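Peer 1: dropping a prediction and its sequence here:
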Amino acid sequence: MFNPESFIEEVKPQILNEIGDEKILAAISGGVDSTTAAVLMYKILGKQLLPIMIDTGFLRKNEAKKVKEMLTGILPLQILDKSDEFITRLEGISDAEEKRKKFREIFYSTLSNIAKENGIKYLVQGTIAADWVETQGGIKTQHNVLVQLGINTEKEWGFKVIEPLADLYKDEVRALARYLGLPKEISERQPFPGPGLLIRVVGKLTKEKLDIEREVNEIVEDRLKGMEYSQYFSVIIDSQKVLDERISTEAKVPVYIYDTRATGVKGDVRSYGKIASIPEIDDYEKVREIVQRITKYDVTHVGMLINEKDEGKYSVGIRAVITQDFMTADFAKISLDKLKEIACEIVKNNKEIKEVFYDVTSKPPATIEYE
């Protein structure tokens, strides 16, 4: 059983011994992990900590403002707007791993500049166990996993990385956040990846898709809030797809395959496979059986269509999962009426959205995020 008080008693002398009276930079993404790591360090080191949130352009709607307000009186957070630079340099990239690695390069170069300007030699970040396990296993490159991959951060960017939460899992991080006195809006906050909406605009990144995803994600998070799902969000992909007769025969329902690929995990290794869609079925156990037949092929994510129209060029996916440690997860059994209500609102608010599907794939063979 995780004990936050014992954890702090253990790490505090290690941090004080490592940092001494040096200043340290904290990188905050807006998620619970990085925020908890920063607040922990602030409790231990006080004004030696410089907490920074970089607006990469891939944050949720009004994210930076909301996080700063939530941390008022808790952490003296500074916001640095670098959105134009990030979006310009990443626009047009399609491959999931290429996106993550390019984001990492820009992100840490930016932090390196801040550190040098302030004479800082240390960086604290909210890497947790699930991050480095997935990266070392080759499933996906978590942008904040560096040391575990043998990257020399001092040589590369001029700072040493401190990761006080690296052996914790998400439920333990939340328990620590509550112990540190963080408000529920932070301790129970929806997990949000460092690259943010960059990896929820699945496939080729364009400014239009990014802007639509930002609006849609707010609808999904708002409508599923309070339903006690572990994580829920939206994704956007190009809607081009074709009927796969072979898989349809196996699944015994029409199965369409999109041009866009997504990351999955099969046999504990990375699988960069196809995204499929199936018709609406009012029986989740039957859906589960169909998905198992489909994912025998080169398919990592399966979406059940909830709303379709003739016009539009994008498909929106709703993702909601239940998990304890984020290493495995099951899709949430949301009522079709609720899904249709959300899908109707999404389609109504943007003419470019052709269809909405609900992701009915567990982890494995899917990953929770698509990229």
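Peer 2: Noted; the coordinates are in hand.

Peer 1: alpha carbons only for contacts and neighbour counts from here, please
Peer 2: OK.

Peer 1: the strands in the stretch 151-300 of the chain, which residues?
Peer 2: The residue ranges that make up the strands of the stretch 151-300 of the chain, judged by DSSP state E, counting those that start in this stretch, are 160-162, 231-238, 241-243, 256-266, 269-278, 299-308.

Peer 1: mean neighbour count and distance to residue 113 for those - can I get that in a markdown table?
Peer 2: As requested, the strands of the stretch 151-300 of the chain are exported to a markdown table (neighbours: other Cα atoms under 10 Å; distance: least, Cα to Cα, whole Å):
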| stretch | mean neighbour count | distance to residue 113 |
| --- | --- | --- |
| strand 160-162 | 20 | 14 |
| strand 231-238 | 25 | 32 |
| strand 241-243 | 14 | 43 |
| strand 256-266 | 21 | 32 |
| strand 269-278 | 22 | 33 |
| strand 299-308 | 24 | 39 |
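
Peer 1: can I get those strands in a markdown table with distance to residue 189?
Peer 2: Converted to a markdown table, the strands of the stretch 151-300 of the chain look like this (distance: least, Cα to Cα, whole Å):
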| stretch | distance to residue 189 |
| --- | --- |
| strand 160-162 | 23 |
| strand 231-238 | 9 |
| strand 241-243 | 34 |
| strand 256-266 | 24 |
| strand 269-278 | 27 |
| strand 299-308 | 25 |
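
Peer 1: so for residue 363, which of those sits nearest?
Peer 2: Nearest of these to residue 363, taken as Cα to Cα: strand 256-266 at 7.4 Å.

Peer 1: helices or strands up against that closest one?
Peer 2: Strand 256-266 makes packing contacts with strand 231-238, strand 241-243, strand 269-278, strand 299-308 when contacts are defined by 3 or more Cα pairs under 8 Å, 6 or more residues apart in numbering; DSSP states H and E.

Peer 1: so which elements touch the last one?
Peer 2: Helices and strands touching strand 299-308, as assessed by 3+ Cα pairs under 8 Å, 6+ apart, comprise strand 256-266, strand 269-278, helix 336-349, strand 353-359.

Peer 1: recalculate using a threshold of 10 Å.
Peer 2: Counting contacts by 3 or more Cα pairs under 10 Å, 6 or more residues apart in numbering; DSSP states H and E, strand 299-308 is packed against strand 256-266, strand 269-278, helix 284-294, strand 314-322, helix 336-349, strand 353-359.

Peer 1: let's bring in a second one:
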Amino acid sequence: MSIHHDTIVILDFGSQYTQLIARRIRELKVHSVILPASTTLKSIRECSPKGIILSGGPASVTSIGRPRWAKEVLQEEVPILGICYGMQLIAHYMGGRVGEAKHREFGRSELTVLDSSDLFKGLEKTGPFSVWMSHGDRIEKLPQGFKAIARTGNSPIAAMKSANHRHQFYCLQFHPEVAHTSHGKQILNNFVHGICGAKATWTMGSFLHNSINEIQGQIGREKVICALSGGVDSMVAAAMTHRAIGKQLTCVFIDNGVMRKDEAKQLKKVFASQHFHYRMVDASPHFLKALGKTSDPEKKRKIIGRQFIQAFDREAKTIGKVKYLVQGTLYPDVIESISHKGPSATIKTHHNVGGLPAKMKLKLIEPLRELFKDEVRELGKELGLPVDMVQRHPFPGPGLAIRVLGSVSPERLAILREADSIFIDELKSQGFYRKTWQAFAVLLPIRTVGVMGDQRTYEHVIGLRAVTSVDGMTADWAQLPHDFLGKVSNRIINEVKGVNRVVYDISSKPPSTIEWE
């Protein structure tokens, strides 16, 4: 799609923030693409980038094991922005000196701007203001032709730029892409629009138009099935594919036995309101039997991934000569599942990415693979989907199997379904559902002592999780009122047989993930 839009190429050196850089650029309505640090110069040029960003990363430029990359990029006549490790890399290869900092900087730091002519143009003040640091090395000596344009107490060269107009280098020791950095969006805007001159043409309307053309070109006249879970991702993928190929599409909802309370009944009404053809299949016996007493979360995810594919293979046979399977895979799923775009660490396997079998009978189509959750919601509005569906909280493909911590059984699923239903009902009735990005209950693999009716109990524990976020890559725990949490806890303990304790999760992402497994 970069041929239709000005593009910023991001070379990934392993930072967990790389995807946030891409997201922030897209918020500026400019197309961005992440490529592995090892990408060849030829492949980078094929993207016709208006600018290049070198991401952060866990390595040190002074270490032997640093990532391999096409250092010829530094000779390109487009603006280059180095962030954290990317800044140190530029300094190292352009003749500067990088050394270990006397004091590492992790977290907030106070930045003072020394030059506000371009990268820091338009800021309310020159500082000091808060920025987010994450580094152990620092620039000890500037490369020839460079000058410092910002500093912190620990880093005299917290930002720098080159004076050579043929090769424009801009470097930041801090991370402008994270929400904790004041003026981060303005700094990126100055680079993307001001320095690179990229045009703001990347919208979900343009994405939809281009995607429909691509889907039509890929599928031709073949039959397609879509894995329909009822969540916003699969619904948007289905609606977009249906707009592209119409009656060639059959949507299939697989009841895997680990859905929420009354999920299938509610979704049947939603599906009936849409124009695409759909089928609902109860495959819960297959899933629950395959899960057995498995307690390892990675194994559970992969088991469910295999079972989904087997179920869709069975359905494809009944439909006849189906060649493609559409899934609502998102960019965060890909980033967290496999290090396919650089040396970043695998966080967890998503059932619809890393959990798929090596050999599949159906060819995958993932039209949302490069989008973040908020972009998908925008796309859903563009497609005219109901607001309630577009704003629905994310629900993991493995369902309640990864919210029942430990082994999965019908009895434990029943407890969790009731507790989760109470939590969501109260969030909606009290007006907190739309104010949280995701909320759910988990069943912990422990029991605790309690007292009910003057008798000792030894029963299950429910954990409640609610977070605020923009794209799911980072999240803060939702500070719900104490009296609200008290009411939810009281209802769960009184109404759900087998539970005598409720706890609330107050961890953020990172260091935690949103889901518990």
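Peer 2: Thanks, I have the structure now. It should be emphasised that the depicted structure is a prediction, and the values quoted were computed from it without experimental measurement.

Peer 1: tell me how they score on TM after superposing.
Peer 2: Between these two chains, after superposing, the TM-score reads 0.78 (TM-score structural alignment, normalised by the length of the first structure); 302 aligned residues with a Cα RMSD of 1.9 Å.

Peer 1: related to what we said a few turns ago, would you turn the helices and strands packed on strand 256-266 of the first structure into CSV with distance to residue 287 of the first structure?
Peer 2: Shown next, in CSV, are those (distance: least, Cα to Cα, whole Å):
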stretch, distance to residue 287 of the first structure
strand 231-238, 19
strand 241-243, 18
strand 269-278, 9
strand 299-308, 9
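
Peer 1: which of those sits closest to residue 216 of the first structure?
Peer 2: Once these are compared by Cα to Cα, strand 231-238 is nearest, at 6.7 Å.

Peer 1: what range does that closest one cover in the second structure?
Peer 2: Taking TM-score structural alignment as the measure, the second structure aligns residues 438-445 with strand 231-238 of the first structure.

Peer 1: give me the mean deviation of the matching stretch from the first structure.
Peer 2: Averaged over the aligned pairs, stretch 438-445 of the second structure sits 0.8 Å from the first structure after superposition, using mean Cα distance after the TM-score superposition for the first structure.

Peer 1: can you list the helices and strands packed on strand 299-308 of the first structure in TSV and add distance to residue 229 of the first structure?
Peer 2: TSV is the format used below for these (distance: least, Cα to Cα, whole Å):
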stretch	distance to residue 229 of the first structure
strand 256-266	21
strand 269-278	23
helix 284-294	17
strand 314-322	5
helix 336-349	14
strand 353-359	14
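
Peer 1: nearest to residue 162 of the first structure among the ones you listed would be which one?
Peer 2: Distance to residue 162 of the first structure, taken as Cα to Cα, is lowest for strand 269-278 among these, at 27.5 Å.

Peer 1: relative to the second structure, which residues correspond to the closest one?
Peer 2: Mapped onto the second structure using TM-score structural alignment, strand 269-278 of the first structure covers no residues at all.

Peer 1: same check on stretch 57-71 of the first structure?
Peer 2: Under TM-score structural alignment, the match for stretch 57-71 of the first structure in the second structure covers residues 257-271.

Peer 1: for the stretch 1-150 of the second structure, just list every one of the helices.
Peer 2: Under the criterion DSSP state H, counting those that start in this stretch, helices of the stretch 1-150 of the second structure are mapped to 18-27, 41-46, 85-93.

Peer 1: mind putting those helices into JSON lines with distance to residue 486 of the second structure and mean neighbour count?
Peer 2: Compiled in JSON lines, the helices of the stretch 1-150 of the second structure are given as follows (distance: least, Cα to Cα, whole Å; neighbours: other Cα atoms under 10 Å):
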{"stretch": "helix 18-27", "distance to residue 486 of the second structure": "35", "mean neighbour count": "22"}
{"stretch": "helix 41-46", "distance to residue 486 of the second structure": "55", "mean neighbour count": "12"}
{"stretch": "helix 85-93", "distance to residue 486 of the second structure": "46", "mean neighbour count": "24"}
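
Peer 1: nearest to residue 225 of the second structure, out of these?
Peer 2: Residue 225 of the second structure lies closest to helix 18-27 among these, at 29.5 Å (Cα to Cα).

Peer 1: burial count for the aligned residue in the first structure for residue 515 of the second structure?
Peer 2: Aligning on TM-score structural alignment places residue 515 of the second structure opposite residue 369 in the first structure. Taking other Cα atoms under 10 Å as the neighbour definition, residue 369 of the first structure ends up with a count of 21.

Peer 1: who's in contact with residue 369 of the first structure?
Peer 2: If a contact means Cα atoms under 10 Å, 6 or more residues apart in numbering, then residue 369 of the first structure has 140, 192-193, 199-200, 202, 231-235, 262-264, 319, 363 as its contacts.

Peer 1: next up, the contacts around residue 205 of the first structure.
Peer 2: For residue 205 of the first structure, the contact set (Cα under 10 Å, 6+ apart) comprises 87, 90-95, 99, 197-199, 237.

Peer 1: trace it over to the second structure, please.
Peer 2: Counting by TM-score structural alignment, residue 205 of the first structure corresponds to residue 408 in the second structure.

Peer 1: against residue 310 of the second structure, how distant is that match?
Peer 2: Between residue 408 of the second structure and residue 310 of the second structure the computed distance is 20 Å (Cα to Cα, to the nearest Å).

Peer 1: the first structure: which residue goes with residue 491 of the second structure?
Peer 2: Taking TM-score structural alignment as the criterion, the aligned counterpart of residue 491 of the second structure in the first structure is residue 345.

Peer 1: ok, and the closest non-adjacent residue to that match?
Peer 2: The spatial neighbour of residue 345 of the first structure that comes closest, neighbours along the chain excluded (Cα to Cα, 6 or more residues apart in numbering), is residue 219 at 8.0 Å.

Peer 1: ok, the one you found touching residue 235?
Peer 2: No - Residue 219 of the first structure sits out of contact with residue 235 when judged by Cα atoms under 10 Å, with a separation of 11.9 Å.

Peer 1: centroid-nearest residue for the first structure?
Peer 2: Centroid-nearest residue in the first structure, with Cα atoms, centre = their mean: residue 193, separated by 2.9 Å.

Peer 1: tally of neighbours for the closest residue to that one other than its chain neighbours?
Peer 2: Spatial nearest neighbour of residue 193 of the first structure, chain neighbours left out: residue 31 (7.2 Å); criterion: Cα to Cα, 6+ apart. Using other Cα under 10 Å, residue 31 of the first structure is surrounded by 20 other residues.
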